[in-house]
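A.B. asks: Can you look at this prediction? I've put the sequence above it.
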Amino acid sequence: MSRRLEICAASLHSARAAQAGGAHRIELCQNLEQGGITPSYGLLRQVLRELTIPVFVLIRPRPGHFAYDAGELAIMRADIDLSRELGAAGVVLGALTAAGRVDVAACRPLLEAAGPLPVTFHRAFDDCPDQAAALEDVIGLGCRRVLTSGGAATAAAGAAQLAALGRQAAGRIGILPGAGITAANARAVLAATGAPELHTSAKRRVTGPQPASMFGAEQWETDAALVAELVGLLAD
């Protein structure tokens, strides 16, 4: 049974590498070191021009918690509108109450803005203390899948909870394991969870000479060879 691989790509280079390695879909974002935020207009437009695989767009206006005010929700709706206009294949979003419940009232207009685009509820889900209740809320909203580590630091550590969520979902929504997925643990996560797809960034630290800059920072990019290795493992 062939399973699918989604790559979280935070740059044009990473998006290109994901496609070159055989990924089936990307989640496009920026600022991945803080969990990812909505990509810029320029990045989104260029990626959609170059890639032929589906591009899902992260809709997250800032790093940090997932309880949004009215202004932030308006920004998210505008970013969903833009993603649709530019031809994205789907969007990835989530909003919670201060108590850690799925904010159904905030999410519903976002899904309405998405229209026919499939929606993934992102790892805000892992901030929910009661994941069983959260899953029912996400299903009720009409999301296509939920990206989660099962509330653990990694999907491998949360495999038992991911399996429980899959049983609860019973085909009503897809459970997409993510966080810390590598070639070393991908098969074990698949076996433990029965998931039909996995999510990872498949990145390496960029090495080699860099222009001197007082603003220099460590750089990580998706690596096509790592993607290809994972795709091969999922196909076996």
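C.D. replies: It's in.
A.B. asks: make it CA atoms for all contacts and neighbour counts henceforth
C.D. replies: Noted.
A.B. asks: Spatially central residue for this protein, please.
C.D. replies: With distances taken as CA atoms, centre = their mean, residue 27 lies nearest the centre of the chain, 5.2 Å away.
A.B. asks: May I ask you to confirm that that one is in contact with residue 12?
C.D. replies: No. The pair formed by residue 27 and residue 12 falls short of the contact definition of CA atoms under 8 Å, at 11.9 Å.
A.B. asks: Now do the strands in the chain.
C.D. replies: Using DSSP state E, the strands found in the chain span residues 4-9, 25-28, 55-58, 90-93, 119-121, 145-148, 174-177, 197-200, 203-205, 220-222.
A.B. asks: Counting by contacts, list what the fifth one packs against.
C.D. replies: Which is strand 119-121. If contacts are counted by 3 or more CA pairs under 8 Å, 6 or more residues apart in numbering; DSSP states H and E, strand 119-121 sits against strand 90-93, strand 145-148.
A.B. asks: same thing but 10 Å
C.D. replies: Contact partners of strand 119-121 among helices and strands, from 3 or more CA pairs under 10 Å, 6 or more residues apart in numbering; DSSP states H and E: strand 55-58, strand 90-93, helix 104-114, helix 131-141, strand 145-148, strand 174-177.
A.B. asks: ok, now the third one?
C.D. replies: In terms of contact count using 3+ CA pairs under 10 Å, 6+ apart, strand 55-58 is assigned the packing partners strand 4-9, strand 25-28, helix 41-50, helix 70-86, strand 90-93, strand 119-121.
A.B. asks: Any idea how far the first one is from the middle of the chain?
C.D. replies: Centroid separation between strand 4-9 and its chain, computed with CA atoms, centre = their mean, to the nearest Å, is 8 Å.
A.B. asks: Pasting the second one now:
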Amino acid sequence: MLKEVCVENFTNVPDVIAKGADRIELCDNLAAGGTTVSHGVAEVTINYCHDKNIKVMSMVRPRGGDFVFSKEEVDMMKRDLVHLKELGTDGVVLGCLTDTGWIDEEAMIILLDIAKGLEVTFHMAFDHICPESQLKAIDWLVEHGVK
């Protein structure tokens, strides 16, 4: 069984690893559902975790609120994803929706292309897909390499 712990900054990382965490989900601003962390937090956490053979999944989300992102916000996500990949993150946690409550396929395909070589998790945006479309959404995500 994988024991993943979601952390908001580096402060608790050594303790949760000592208590048995197998993987860290790194994000900022948990009160807003999680957003992308700063460069410093990402670099220190990824390096520390890798020294302990612990994988890091990094949140790629420019803001709290809904999961319908503007072109500019998707551009921010692209930059953050490239940056986190360069820092050595093992995977990313992300999700984009349309205003109709479906996967923003265009944005996701762009982000998934940049994320090649990383594990990708579609985050809680999934819960905002209408229930009758969720099985179809799972199929779309699996077809595009999302865990």
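C.D. replies: Thanks, I have the structure now. Quick caveat: nothing in here was measured; it's all calculated off a predicted structure.
A.B. asks: Format the helices and strands packed on strand 55-58 of structure 1 as JSON lines; extra columns: distance to residue 113 of structure 1.
C.D. replies: Below are those laid out as JSON lines (distance: least, CA to CA, whole Å):
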{"stretch": "strand 4-9", "distance to residue 113 of structure 1": "23"}
{"stretch": "strand 25-28", "distance to residue 113 of structure 1": "18"}
{"stretch": "helix 41-50", "distance to residue 113 of structure 1": "18"}
{"stretch": "helix 70-86", "distance to residue 113 of structure 1": "6"}
{"stretch": "strand 90-93", "distance to residue 113 of structure 1": "10"}
{"stretch": "strand 119-121", "distance to residue 113 of structure 1": "11"}
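A.B. asks: what's the closest of these to residue 192 of structure 1?
C.D. replies: Closest approach to residue 192 of structure 1 among those (CA to CA): strand 4-9, 16.3 Å.
A.B. asks: looking at structure 2, where would I find the counterpart of the closest one?
C.D. replies: Counting by TM-score structural alignment, strand 4-9 of structure 1 falls onto residues 2-7 of structure 2.
A.B. asks: Buried residues of that stretch, list them for me.
C.D. replies: Taking 16 or more other CA atoms under 10 Å as the neighbour-count basis, stretch 2-7 of structure 2 is seen to contain the buried residues 4, 5, 6, 7.
A.B. asks: what does stretch 3-23 of structure 1 give?
C.D. replies: Here stretch 3-23 of structure 1 shows 3-12, 14-19, 21-23 as buried, counting by 16+ other CA under 10 Å.
A.B. asks: same thing with stretch 45-61 of structure 2?
C.D. replies: Buried positions in stretch 45-61 of structure 2, judged by neighbour count with 16+ other CA under 10 Å: 45, 46, 47, 49, 54, 55, 56, 57, 58, 59, 60, 61.
A.B. asks: Taking those, tell me the two that lie furthest apart.
C.D. replies: By the measure CA to CA, the buried residues of stretch 45-61 of structure 2 have their two most distant members at 54 and 61, which lie 22.3 Å apart.
A.B. asks: What residues does the aligned partner of the residue nearest to the centre of structure 1 in structure 2 make contact with?
C.D. replies: Residue 27 of structure 1 is assigned residue 25 in structure 2 as its aligned equivalent, the criterion being TM-score structural alignment. Neighbouring residues of residue 25 of structure 2 by CA atoms under 10 Å, 6 or more residues apart in numbering: 4-8, 34, 55-59, 91-93.
A.B. asks: cutoff 7 Å now
C.D. replies: Residues in contact with residue 25 of structure 2 (CA atoms under 7 Å, 6 or more residues apart in numbering) are 4, 5, 6, 7, 56, 57, 58.
A.B. asks: Contacts only, for the spatially closest residue to the fifth one that is not a sequence neighbour.
C.D. replies: Using CA to CA, 6 or more residues apart in numbering and skipping the chain neighbours, the partner closest in space to residue 56 of structure 2 is residue 24 (4.8 Å). Applying CA under 7 Å, 6+ apart to residue 24 of structure 2 gives the contacts 4, 5, 6, 7, 55, 56, 57.
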